[in-house]
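K.L.:
Got a predicted model here, sequence first, then my questions.
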Amino acid sequence: MAKEKTGGNGRESGRPDVKPGHGKFAVLGLGNFGTTVAQQLEELGNEVLAVDEDEERVNTLAEEFTHIVSADVRDERALEELGLGDFDAAVVAIGENLESNILCTLGLKHLGVPRVWVKAKSPAHHRILSKLGADRIVHPEFEIGVRVAYSLNYPFVLDYISLGSDYFVVELALSETVTDSTVGDLELEERFGIELLALKRGDELIRDEKTVTALREGDRLVVVGKQVHLRALADIL
């Protein structure tokens, strides 16, 4: 049996430039990870249904969400009563209870939810979810651990996105050793096989004359290339 609470959600997003979304999402499991996902989706303007098995937790979070409900996520009939088959996507954010995680995933797939993202705890759990047909499997603790390690090892890397096949888009901070030169002087493509996407200077994004613009302290480069080539570039930064 599902029990819904209607919250006020008086939080300010602090992101006035974010365009509102138009999706309909369910987040099942309201630990730290699930709550964050649900809050961000709602702040982006989407319709969000937040779900947890723990009624006390639902009561605690009632003011955080417009739609929040307590339900037995292991029961496919309970999921069907919530109308989840009509949602654009669902995120199974249940971490500790593997039975609930797996049965919830199975129920959502049976209901025909177009996209089911699931939090996994281990490689073995990942394999089970793959066989159940999860559309995307995430490992939040592992992924943030990798990002922290990269940030500590490469302090000049401000942000990065993995494109797969060992390719990355990376935002790099520049050291004093390269200021007063131009990007062209660095010969990124010739020496490193790295493509420059843009030069960032404060809030400005320089693209048209990025290779001839004199570099200043505080400038950042946005580049794309293979990890081995990016590491070679690190030696001169």
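P.N.:
On my side now, so go ahead.
K.L.:
Please count neighbours and contacts with C-alpha atoms only from this point.
P.N.:
OK.
K.L.:
For residue 34, what is the enclosing helix or strand?
P.N.:
Using DSSP states H and E, residue 34 falls within helix 32-43.
K.L.:
Can you name every helix or strand that that helix contacts?
P.N.:
If you count contacts as 3 or more Cα pairs under 8 Å, 6 or more residues apart in numbering; DSSP states H and E, helix 32-43 packs onto strand 24-28, strand 47-52.
K.L.:
So what's the gap between it and the chain middle?
P.N.:
A distance of 11 Å separates the centroid of the chain from that of helix 32-43, by Cα atoms, centre = their mean, to the nearest Å.
K.L.:
separation between residue 29 and residue 194?
P.N.:
42 Å (Cα to Cα, to the nearest Å).
K.L.:
So for those two, which residue has more residues nearby?
P.N.:
Taking other Cα atoms under 10 Å, residue 29 and residue 194 do not tie; residue 29 has more neighbours (27 against 18).
K.L.:
and the comparison structure, right after this:
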Amino acid sequence: MAKLQFVIIGLGTFGMHLAKNLAGKGAQVLAIDEDEEKVHEVSTLVTQAVQADATNDKTLRELNISDADAAIVAIGESMEASILTTLLLKEIGVKKVIVKGISPLHGQVASKIGADKVVFPERDMAERLAESLVSPSILETVELSPEYNFAEVLAPARFVGKSLRQLDMRTHYHLNVIAIKRKIPELLDSGETEFKEEVIIAPEPNEEIAEGDIIVVLGKDKDIEKIKE
């Protein structure tokens, strides 16, 4: 299986971490920045690191990046440079262009000129942190669509000892239970106890919820929130 190929343009905090993480997961990464020190810092960790001006059409084309699976424009300070780079990437024919948004206006412009996706890392992280602070029982959410999310929810005490049939979450909460994550104790030869995670996919209706279980559900945000009430 061919390795995924990514181009990261802009090695600020977001771009640098993204480049390192993608490379760490086995992807081929081309990292581009005008700052020589940043390029040098990441050079031993990624497939290729290049000091270049990504707003220069000739320079960008010479890097032969049209076959990349995705290019991420992580330029975090200059909206003009980010927009111009996005335009050039689309003209070159990169399959997917993802842009780090600097402001709501920048996000709107990037979308209009062809960016396939605009992300706001600081805003998104702030929203997730706020959610974890006010709803500690909701451990993680993944957006499936603007209306529906997958969520990992720590089973509340009132669920413990009851079967999924008794809880009937589809009727009472309008949620579908996709899986249950459970810690199973295992006694080691040393006499110590180690906990291993068991994932029960598509659990049966007679499956009982145990203390500490994490329930993976699919549903609307407002319905997921009801579990903690």
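P.N.:
Done, it's in. Since the structure is predicted, the reported quantities are computational estimates derived from the model, not experimental observations.
K.L.:
Quick one: residues contacting the residue with the largest distance to the centre of the first structure.
P.N.:
Centroid-distance maximum for the first structure: residue 180 at 36.2 Å, with Cα atoms, centre = their mean. Going by Cα atoms under 8 Å, 6 or more residues apart in numbering, residue 180 of the first structure touches 214, 215, 216.
K.L.:
Out of these, which comes closest to residue 223 of the first structure?
P.N.:
residue 215 (15.1 Å; Cα to Cα).
K.L.:
Report the contact partners of the closest one.
P.N.:
With contact set as Cα under 8 Å, 6+ apart, residue 215 of the first structure has these partners: 178, 179, 180, 181, 182, 183.
K.L.:
Just the buried residues of the residues you listed.
P.N.:
Using 16 or more other Cα atoms under 10 Å as the burial test, the contacts of residue 215 of the first structure include 178, 182, 183 as buried.
K.L.:
Map the residue farthest from the centre of the first structure onto the second structure.
P.N.:
When the second structure is aligned by TM-score structural alignment, residue 180 of the first structure is paired with residue 161.
K.L.:
Check residue 143 of the first structure too.
P.N.:
In the second structure, the residue equivalent to residue 143 of the first structure is residue 124, according to TM-score structural alignment.
K.L.:
now residue 26 of the first structure
P.N.:
Aligned counterpart of residue 26 of the first structure in the second structure: residue 7 (TM-score structural alignment).
K.L.:
any idea how far residue 199 of the second structure is from that match?
P.N.:
As judged by Cα to Cα, residue 7 of the second structure and residue 199 of the second structure stand 35 Å apart.
K.L.:
Next: residue 181 of the second structure.
P.N.:
For residue 181 of the second structure, the distance to residue 199 of the second structure equals 5 Å [Cα to Cα].
K.L.:
dump the residue contacts of residue 193 of the first structure.
P.N.:
225, 229.
K.L.:
Quick check, central residue of the second structure?
P.N.:
Per Cα atoms, centre = their mean, the C-alpha nearest to the average position across the second structure is that of residue 142, at 8.1 Å.
K.L.:
tally of neighbours for the closest residue to that residue other than its chain neighbours?
P.N.:
In this structure, residue 142 of the second structure finds its nearest non-sequential neighbour in residue 150, 5.1 Å apart by Cα to Cα, 6 or more residues apart in numbering. Using other Cα under 10 Å, residue 150 of the second structure has 22 other residues around it.
K.L.:
Ok, residue 115 of the second structure next?
P.N.:
Neighbours of residue 115 of the second structure (other Cα under 10 Å): 22.
K.L.:
where exactly do the helices run in the first structure?
P.N.:
Ranges of helices in the first structure, per DSSP state H, are 32-43, 55-60, 76-81, 98-110, 123-132, 140-153, 183-186, 227-234.
K.L.:
Is it possible to get CSV of those that adds distance to residue 5 of the first structure?
P.N.:
Listed next are those as CSV, based on distance: least, Cα to Cα, whole Å:
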stretch, distance to residue 5 of the first structure
helix 32-43, 15
helix 55-60, 8
helix 76-81, 15
helix 98-110, 21
helix 123-132, 30
helix 140-153, 28
helix 183-186, 56
helix 227-234, 48
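K.L.:
Nearest to residue 209 of the first structure among the ones you listed would be which one?
P.N.:
Comparing the helices of the first structure against residue 209 of the first structure with Cα to Cα, the closest turns out to be helix 183-186 (9.8 Å).
K.L.:
Touching that closest one from outside, list them.
P.N.:
By Cα under 8 Å, 6+ apart, the residues outside helix 183-186 of the first structure that reach it are 210, 211, 212, 213, 214, 215.
K.L.:
repeat that with 10 Å
P.N.:
Helix 183-186 of the first structure is touched from outside by 178, 190, 192, 196, 199, 209-215, 221, 233, 236, with contacts defined as Cα atoms under 10 Å, 6 or more residues apart in numbering.
K.L.:
Just the buried ones from those residues, in ChimeraX syntax?
P.N.:
Filtering those down to the buried ones (16+ other Cα under 10 Å) takes a single ChimeraX command:
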select :178,192,196,199,210,211,213,214,215,221,233
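K.L.:
Report how many residues lie close to the aligned partner of residue 210 of the second structure in the first structure.
P.N.:
Matched to the first structure by TM-score structural alignment, residue 210 of the second structure sits across from residue 216. By other Cα under 10 Å, 16 other residues sit near residue 216 of the first structure.
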